[in-house]
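Novice: This is a predicted model, with the sequence first.
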Amino acid sequence: MSERVALPEASRLTVSEDRGGYYRIVFPNGKVDGTAVRELYEVTMQLADQIEQLKLLVDLSGIEFMPSGGLGMLVTLRKKFLGSGGQLHIYVPDAQVREVFMVTNLDRLLNLYSNGDEASTSFK
C-alpha cells in the first residue's frame, strides 16, 4: 500500500490493515451491540474518507448472534460502497449467523464468505 492511513480507534471493534490491500474489522468481544454497530459505521466512514475504493472485510468470527441493527448497518455500508467503487466482504463462519443472512435474503445482496481465506483473497 502506498499511502499511510490513520487507523480509526473504537472500543467495541478492532481495525487493522492487511498486506492484501484491504482493511479488516473484527468484534473482539464477540458481540455486535448498538455501540459496536455505531462504531462500525463511524470507523468505515473514516476509512472511506481517506481511501478511494476502500476494500473492507467485516470479520464476524466469534459472533453467535447478529442483531437486526447489525444487519441493517451492513446493508447501509454496501450502499455507500457501491457508489464509491469500494468492496465489502463479510466473513461469517458461524452457521447460525449465516442462516440469519439467508432467512432475510441478505445472502443474495451481500458478499458473504464462510471461509476466511476466500473472503480475504476474493478482493478484485
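Specialist: Perfect, I can see it now.
Novice: going forward, measure contacts between C-alpha atoms and count neighbours the same way
Specialist: OK.
Novice: if you go through the chain in chain order, where are the strands?
Specialist: 14-17, 23-26, 55-59, 87-91, 111-113 (DSSP state E).
Novice: Between those strands, which one is closest to residue 122.
Specialist: Across the strands of the chain, residue 122 has its closest neighbour in strand 87-91 (8.4 Å, Cα to Cα).
Novice: so how far is the closest one off the chain centroid?
Specialist: 5 Å (Cα atoms, centre = their mean, to the nearest Å).
Novice: list the helices and strands it packs on?
Specialist: strand 55-59, helix 68-84, strand 111-113, helix 116-121 (3 or more Cα pairs under 8 Å, 6 or more residues apart in numbering; DSSP states H and E).
Novice: Presented hereafter is structure B, for comparison with structure A:
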Amino acid sequence: MSDGLNIKAAKKGNAVVVSLEGSLDADTAPRLDKAMEKLISDGQAKVVCDLASLKFISSAGLGTLSSVRKKLKAAGGDLRLASPTAEVLDVFELLSFTKIFSISATLDKALEGF
C-alpha cells in the first residue's frame, strides 16, 4: 500500500520545479502523469523533478517518469531530476536509468542552463 504522493509545482526561471514527496508507485504514478500533462498543455516543457523528499519509487514510477520525459522532449523541452535520496538513486542506477535521465545532486545544478 502506498504512503501517498504530494506534488507541488513552482515556476523557477525558465523551468517548472515539481517537488515530489512520499512514494511514486502504481497507486500514485497516474496522479503525477496527470499533473505533468497539465503542465505540458499549459506550455511548460522544461521541468525539473525535485526528488529530495521522495522515499520510494517503483517500476510504475520509473515508467511514468520515462513517459513524461518523452512527452516533454516532443514539446521541445526536457525532464531533469534533482536531489534524489540514496535509496531512489540506487534504483535508477540498478536499472541503468542514470544513462537516460539527467540527474543532478542539487536543484540549482539541475536548473543550470535550462
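Specialist: Looks like it arrived, so ask away. Predicted, not measured: the structure shown is a model, and the values here were computed from it.
Novice: What's the TM-score once they're superposed?
Specialist: Superposed pair, TM-score by TM-score structural alignment, normalised by the length of structure 2: 0.84. Supporting alignment: 110 aligned residues with a Cα RMSD of 1.8 Å.
Novice: circling back: out of the helices and strands packed on strand 87-91 of structure 1, which one sits most buried?
Specialist: Among these, ranked by average contacts under mean count of other Cα atoms under 10 Å, first place goes to strand 55-59 (a mean of 23).
Novice: now that one, how far from the chain's geometric center?
Specialist: 4 Å.
Novice: centroid residue for structure 2?
Specialist: Nearest to the geometric centre of structure 2 sits residue 49, at 3.7 Å (Cα atoms, centre = their mean).
Novice: Show me what that one lines up with in structure 1.
Specialist: The alignment partner of residue 49 of structure 2 in structure 1, by TM-score structural alignment, is residue 58.
Novice: looking at it, that match is touching residue 25, isn't it?
Specialist: Yes - contact criterion Cα atoms under 8 Å: residue 58 of structure 1 and residue 25 qualify, at 4.9 Å.
Novice: overlap in contacts of those two?
Specialist: Common neighbours of residue 58 of structure 1 and residue 25 (criterion: Cα atoms under 8 Å, 6 or more residues apart in numbering): none identified.
Novice: hang on, the earlier thing: could the strands of structure 1 go into JSON lines alongside distance to residue 79 of structure 1?
Specialist: Converted to JSON lines, the strands of structure 1 look like this (distance: least, Cα to Cα, whole Å):
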{"stretch": "strand 14-17", "distance to residue 79 of structure 1": "21"}
{"stretch": "strand 23-26", "distance to residue 79 of structure 1": "18"}
{"stretch": "strand 55-59", "distance to residue 79 of structure 1": "13"}
{"stretch": "strand 87-91", "distance to residue 79 of structure 1": "10"}
{"stretch": "strand 111-113", "distance to residue 79 of structure 1": "13"}
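Novice: need the contact list for the match of residue 49 of structure 2.
Specialist: So residue 58 of structure 1 contacts 24-26, 88-91 (Cα under 8 Å, 6+ apart).
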